[in-house]
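Undergrad: sharing a sequence plus its predicted fold:
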Amino acid sequence: MTRLQASRKIVLVVFMISTFAIGMTEYVVTGLLTQFASDLNVDISTTGLLLSVYAISVAVFGLILRMITIKLPPKPLLIGLMVVFIVSNTIAATAPNFEVLLLSRLLSALMHAPFFGLCMSIAFTISKPEKRPSAIAAVQGGLTIAVMIGVPFGSYLGGIFAWRYVFWFIVLLGVIALIGLILVTPNQKPTFTPNLREELRIFKNKNVLLVLAIIIFGFSGVFTAYTFIEPMLREFAGFGVSGITTGFFFFGLGAVIGNFASGKIHPNLLTERLISALCILATVLVVFTFLLQFSGMAPVMCFLFGAGTFGTTPILNSKIILAGTEAPSLSGTIAASTFNLANSIGATLGTIFLNADISFRLITLIAAGMIIFGMILTIVTHKVEDKSLFSLEKA
């Protein structure tokens, strides 16, 4: 192993620790809503704002912050964003009321998209062309591992002690990540000065716009169904707390395996594999509630749902970064923001459907239809996109 390879791997490990902490912050609140409601004297429905405000803030304010800071060097900016993360979770751990806790979520969300975007950009830059999808998957890998391990552990920690201890644990992770970022993040000397007006031309790039459309109109179907996975496990599989925890673990396990498997896809094959992944994911959702009735199949279906969901994510991220040549500084942040926009759209649609007395079974079928629409967009993309953008010779 050469020094260059070792350095690259260490950088990616530090990025994974960082994104693990951020992913835990994003998702762990789902297992703590009851505690928030009880301790802070708010309705359980109100605590759902901790999720929706986070997703919307990432989608909107994250991109704005990255545009404001576009001329700053990557390393100091990464370090500064991690400091914001640590401060925001310290505020959460000491929040005297729900309003302050909600403010802490807003601060955490503010740094999410720029941080992920910068990490993906640096990982892309320090990797050989054939290693770039796997480097992007490694950055995303921290978040998927958080879904598998961090969220169940956080829920357990909150149940044994109190929800504030969960945020103190996340602060500790943030400090470890901060030290790692200071020590190993490369000091990249910019070969050009980023120009915001030039980088915003990415929104005129048909190759990028098609991928953004796939995420918004197709991938959003994932969260239309995922939002209600817990009550579906109760209703169809008859699971209690331990069964639901097992289901979420298998979802996370599938997410980790799907994420890293997709990272090994050759750049030239990204679109073809995306079509296959979306087809499989839609099929899983079509049969999801039917097979949940067999309790032995429930963990399998959760695993496949997780693998399909997070198996598509690094492919879509890679396509945006590879195609967005005019926006090397913004492309990763745009990708992260768009995914969170899709998440909030999907969750909102799911809630609207449920409030309209649409059954869980029909909601999963609607979600599958949305993903199929995303697959159709991907087929169209495969026909019209500039394939030279994904060629190793071009890279």
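TA: On my side now, so go ahead.
Undergrad: from here on, contacts and neighbour counts on C-alpha atoms
TA: Will do.
Undergrad: and stretch 75-90, which residues are buried?
TA: 75, 77-79, 81-90 (16 or more other CA atoms under 10 Å).
Undergrad: nope, stretch 342-353 is what I meant
TA: For stretch 342-353, by 16+ other CA under 10 Å, it's 342-351, 353.
Undergrad: what count of nearby residues applies to residue 380?
TA: Per other CA atoms under 10 Å, the neighbour tally for residue 380 reads 12.
Undergrad: ok, now how distant is it from residue 300?
TA: 32 Å (CA to CA, to the nearest Å).
Undergrad: cool, residue 225 as well?
TA: Going from residue 225 to residue 300 by CA to CA gives 16 Å.
Undergrad: compare these two and say which one has the larger neighbour count.
TA: residue 225 (27 against 18).
Undergrad: what's the closest non-adjacent residue to the more buried one?
TA: Closest residue to residue 225 apart from its sequence neighbours, by CA to CA, 6 or more residues apart in numbering: residue 364 at 5.3 Å.
Undergrad: residues in contact with the one you found?
TA: 224-225, 285-286, 288-289 (CA atoms under 8 Å, 6 or more residues apart in numbering).
Undergrad: how near is residue 323 to residue 235?
TA: 43 Å.
Undergrad: between the two, point out the one with more neighbours.
TA: Set residue 323 next to residue 235 and count neighbours by other CA under 10 Å: residue 323 wins out with 24 against 15.
Undergrad: from residue 382, how far off is the more buried one?
TA: 13 Å.
Undergrad: again with residue 101
TA: Between residue 101 and residue 382 the distance is 44 Å, computed by CA to CA.
Undergrad: what's the answer for residue 99, then?
TA: 46 Å.
Undergrad: quick one, which of the two is more surrounded?
TA: More crowded of residue 99 and residue 382, by other CA under 10 Å: residue 382, with 18 against 11.
Undergrad: now do the same contact list for that one.
TA: 271-272.
Undergrad: please report the distance of it from residue 322.
TA: According to CA to CA, residue 382 stands 15 Å off from residue 322.
Undergrad: again, but for residue 107
TA: From residue 107 to residue 322 the distance is 29 Å (CA to CA).
Undergrad: try this one side by side with the last:
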Amino acid sequence: MTFHEVYGGEPDGVWAAPGRVNLIGEHTDYNDGFVLPLALPHTTRVHAARRDDGVLRLHSADSGAQTGDGVVRLRVDELEPAGAAGWAAYPAGVVWALRTAGLPVGGADLHFESTVPTGAGLSSSAALEVSTALALNDLHGLGQDPAGLARLCQRAENDFVGVPCGIMDQMASACCTEGHALFLDARELTWRQVPFDLAAEGLKLLVMDTRVKHELGEGEYAKRRAGCEEGARQLGVPALRDVPYERLDEELTRIATPEVRGLVRHIVSENRRVEDVIRLLDAGDTRGIGTVLTDGHASVRDDFRISCDELDLVVETANAAGALGARMTGGGFGGSAIVLVEDALTDKVTEAVDAAFDAAGYRRPRVFPALPGRGAHAE
């Protein structure tokens, strides 16, 4: 359905925000660390019209079976955390976050359509939030910059939806630029755009969406975050970002439990891996990052314990077939892996993974290249 078919009028404009894939830096953002995401060409688009009567109407072309006209109707002055269900909680939470920040959002009619795969660990929720925030920012003249909108979107997801995510997804969706990865310091909220033109070097970064999401993952994200906070408490630091990599082995002897010890080891070593990838990219050695990606997968598999059989199979098979490196990306327990591969070996690696999934009785993954796209924008 179109905006006109849903609401009977025309939108004031169309805004888009991308999903993201994280090159390296998994679960480091809520530990005040470093991340290196890039925006995908897949976007959530919102057709939006301003309202000044305090009414918020939401409709998604992608929400599947719907009752009635499928429109969610809310009042902006009655929004409270957990006051909206399902996909609508994300845009409603953005409106709530904007208003609690003292910004004059009067209401809107919003119609969403998206090409960002859901459940693939590619930040479909952040794309939904950031597209909403940018549309409302322009419609109501709020004057917020992209980083400010990203922070408010994170608050919406943390405090309204109830997901304790870090800032990476929203910052990537809001601030990435085409042809670049975003090197972000999640504590200082400083960043720089790192050129990432794989095609010029005869390389591809493949996203392999396993199309599985294991129920074990429900609630495990929050447990990992709480475990990281416990590790920082035991070490007497504000966040695990403050643990020096050079003293990691010594510091680990102070951690009481093996589970927390593994979380600490992953976060501290993962921050170092982000810095290693940046050094390699700055030196023009893009191929050299492959081994760092694979090391990162071993860390999320063994220390952070968020991988799964399907993701491990992608990584093992792709590397055995000649990939330069591979790792899972996103929150874990399913979703996607990324594979760095010579362009000439793309078909060989993809066919090897397909064959391995066939042999294991899994549905073949959905494969597409990660082409660094632009951040949120008006169309």
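TA: Arrived safely, thanks for sending. Predicted model only: the values in this text are computed from it and were never measured.
Undergrad: quick one: TM-score?
TA: Once superposed, chain against chain, the TM-score is 0.29 (TM-score structural alignment, normalised by the length of structure 2); 189 aligned residues with a CA RMSD of 7.1 Å.
Undergrad: show me the contacts of residue 364 of structure 1 that map onto strands.
TA: Counting by DSSP state E, no part of these is found in strands.
Undergrad: closest one of these to residue 274 of structure 1?
TA: Nearest to residue 274 of structure 1 out of these is residue 285 (CA to CA; 16.5 Å).
Undergrad: what number of residues lie near that closest one?
TA: Neighbourhood size, residue 285 of structure 1 [other CA under 10 Å]: 27.
Undergrad: wouldn't it be in contact with residue 362 here?
TA: No. Using CA atoms under 8 Å, residue 285 of structure 1 is not in contact with residue 362; the gap is 10.3 Å.
Undergrad: for the stretch 51-200 of structure 2, which segments count as helices?
TA: Ranges of helices in the stretch 51-200 of structure 2, per DSSP state H, counting those that start in this stretch, are 89-100, 124-139, 146-155, 168-175.
Undergrad: which of residue 107 and residue 322 of structure 1 has more neighbours?
TA: Each of residue 107 of structure 1 and residue 322 has its neighbours counted (other CA under 10 Å); residue 322 has more, 24 against 21.
Undergrad: and the biggest helix by length in structure 1, what's buried?
TA: When structure 1 is scanned for its longest helix (criterion: DSSP state H), the result is helix 98-125. Neighbour-count burial for helix 98-125 of structure 1 flags 98, 101-124 (criterion: 16+ other CA under 10 Å).
Undergrad: just stretch 355-371 of structure 1 next, same as before
TA: 360-361, 363-371.
Undergrad: tell me the contacts of residue 86 of structure 1?
TA: Per CA under 8 Å, 6+ apart, neighbours of residue 86 of structure 1: 171, 174-175.
Undergrad: next, the angle helix 98-125 makes with whichever helix or strand it is part of.
TA: Per DSSP states H and E, residue 86 of structure 1 falls inside helix 74-93. Relative orientation of helix 74-93 of structure 1 versus helix 98-125 (axes from the mean of the first three to the mean of the last three CA atoms, to 10 degrees): 160 degrees.
Undergrad: now helix 74-93 of structure 1: how far from the chain's centre is it?
TA: 18 Å (CA atoms, centre = their mean, to the nearest Å).
Undergrad: for residue 193 of structure 2, grab the count of nearby residues.
TA: Residues near residue 193 of structure 2, counting by other CA under 10 Å: 17.
Undergrad: then residue 302 of structure 2?
TA: As a measure of burial, residue 302 of structure 2 has 13 neighbours, counting by other CA under 10 Å.
Undergrad: how about it, nearest residue that isn't a chain neighbour?
TA: residue 262 (7.8 Å).
Undergrad: okay but residue 134 of structure 2 is in contact with residue 44, surely?
TA: No. Counting by CA under 8 Å, residue 44 is not a contact partner of residue 134 of structure 2; they are 11.8 Å apart.
Undergrad: between these two, which contacts overlap?
TA: With CA under 8 Å, 6+ apart as the test, residue 134 of structure 2 and residue 44 reach no residue in common.
Undergrad: now the helices for the stretch 251-379 of structure 2?
TA: 258-282, 289-302, 309-320, 346-360.
Undergrad: so which bits of the shortest one are buried?
TA: Looking back up the chat, that one is helix 309-320 of structure 2. In helix 309-320 of structure 2, counting by 16+ other CA under 10 Å, buried: 310-319.
Undergrad: could you do the last one as well?
TA: By neighbour count, and taking 16+ other CA under 10 Å as the criterion, the buried residues in helix 346-360 of structure 2 are 346, 349-354, 356-357.
Undergrad: could the residues you listed go into JSON lines alongside distance to residue 300 of structure 2?
TA: Converted to JSON lines, the buried residues of helix 346-360 of structure 2 look like this (distance: CA to CA, whole Å):
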{"residue": "346", "distance to residue 300 of structure 2": "25"}
{"residue": "349", "distance to residue 300 of structure 2": "22"}
{"residue": "350", "distance to residue 300 of structure 2": "23"}
{"residue": "351", "distance to residue 300 of structure 2": "25"}
{"residue": "352", "distance to residue 300 of structure 2": "23"}
{"residue": "353", "distance to residue 300 of structure 2": "20"}
{"residue": "354", "distance to residue 300 of structure 2": "23"}
{"residue": "356", "distance to residue 300 of structure 2": "22"}
{"residue": "357", "distance to residue 300 of structure 2": "21"}
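Undergrad: which members of those residues are the farthest-apart pair?
TA: Longest span within these, CA to CA: 346 and 357, 16.7 Å.
Undergrad: who's in contact with the closest residue to residue 73 of structure 2 other than its chain neighbours?
TA: Counting by CA to CA, 6+ apart, residue 57 is the residue found nearest to residue 73 of structure 2 once chain neighbours are left out, at 4.7 Å. Contacts for residue 57 of structure 2 (CA under 8 Å, 6+ apart) come out as 71-74, 108-110.
Undergrad: next one: residue 276 of structure 2
TA: 289, 292.
Undergrad: kindly report the same for residue 270 of structure 1.
TA: 315, 319.
Undergrad: next SSE downstream of the host helix or strand of it?
TA: Taking DSSP H and E as the definition, residue 270 of structure 1 sits inside helix 270-292. Downstream of helix 270-292 of structure 1, the next assigned helix or strand under DSSP H and E is helix 298-323.
Undergrad: now do the helix or strand that that next one is followed by: which elements does it pack against?
TA: Counting by DSSP H and E, the element after helix 298-323 of structure 1 in chain order, helix or strand, is helix 331-355. Counting contacts by 3 or more CA pairs under 8 Å, 6 or more residues apart in numbering; DSSP states H and E, helix 331-355 of structure 1 is packed against helix 49-68, helix 98-125, helix 220-226, helix 298-323, helix 360-384.
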